[in-house]
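S.K.: Below is the structure, and that's it, no one-letter string:
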């Protein structure tokens, strides 16, 4: 997890898993967390819906999303930038 430089909003980097909705993408964020008892790394995956105003991101792209005001019931993230295009 990274912090945005000018605001207190959270910033995540992940991979787009769906772009079928209009102006919305689904981004998968994968993190590894150490289990407190077994001392083994466990992979956690979370999917967030993010606002994509220009419909520029597609499935497989690596993107950076930033927390924002609630745009709809499930959408409170916005696309900040596309880091890498899918091949």
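M.R.: Structure's in. What do you need? Being a predicted model, the structure only gives us computed values, none of them experimental. Numbering: from 1, shown residues only.
S.K.: alpha carbons only for contacts and neighbour counts from here, please
M.R.: Will do.
S.K.: In terms of helices and strands, where is the spatially most central residue of the chain?
M.R.: The C-alpha lying nearest the average C-alpha coordinate of the chain belongs to residue 27 (CA atoms, centre = their mean; 4.3 Å). Here residue 27 is covered by strand 24-34, with elements defined by DSSP states H and E.
S.K.: okay, now the one to match up with it:
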């Protein structure tokens, strides 16, 4: 490996903080609307991501942007990029 290879673009997702699971950890719920391939009806699908929050700044209900990163623990593979909107 003589020359350095460039990294691919990391995945970025936006979701709502569903839980503050521990110190420097949050759970973010990502909701996605897709059209059903056969029937055409719009279907909601959701996924929960375990996210690293270094400064413990995200609160419950906040809309946040997260980015894929190296494994930080047994479940955490994402880190907090920014808080888009605070919960009211």
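M.R.: Cool, the structure landed. Everything numeric here is computed off the predicted structure, so don't read it as measured data.
S.K.: okay, now residue 62 of the second structure: neighbour count?
M.R.: By the measure other CA atoms under 10 Å, the count of residues near residue 62 of the second structure is 18.
S.K.: Tell me how many other residues surround residue 59 of the first structure.
M.R.: Using other CA under 10 Å: residue 59 of the first structure sits among 16 other residues.
S.K.: Residue 30 of the first structure too?
M.R.: Burial of residue 30 of the first structure is recorded as 15 neighbouring residues (other CA under 10 Å).
S.K.: What lines up with it in the second structure?
M.R.: Under the alignment defined by TM-score structural alignment, residue 30 of the first structure corresponds to residue 31 in the second structure.
S.K.: Let me see the ranges of the strands in the second structure.
M.R.: 12-22, 25-35, 42-52, 63-68, 78-85 (DSSP state E).
S.K.: Confirm for me that the match of residue 30 of the first structure is in contact with residue 47.
M.R.: Yes: applying CA atoms under 8 Å as the test, residue 31 of the second structure and residue 47 come out as touching, 6.6 Å apart.
S.K.: burial measure for the residue lying closest to residue 33 of the second structure once chain neighbours are set aside, as a count.
M.R.: Spatial nearest neighbour of residue 33 of the second structure, excluding adjacent residues (CA to CA, 6 or more residues apart in numbering): residue 44 at 4.6 Å. Burial of residue 44 of the second structure is recorded as 11 neighbouring residues (other CA under 10 Å).
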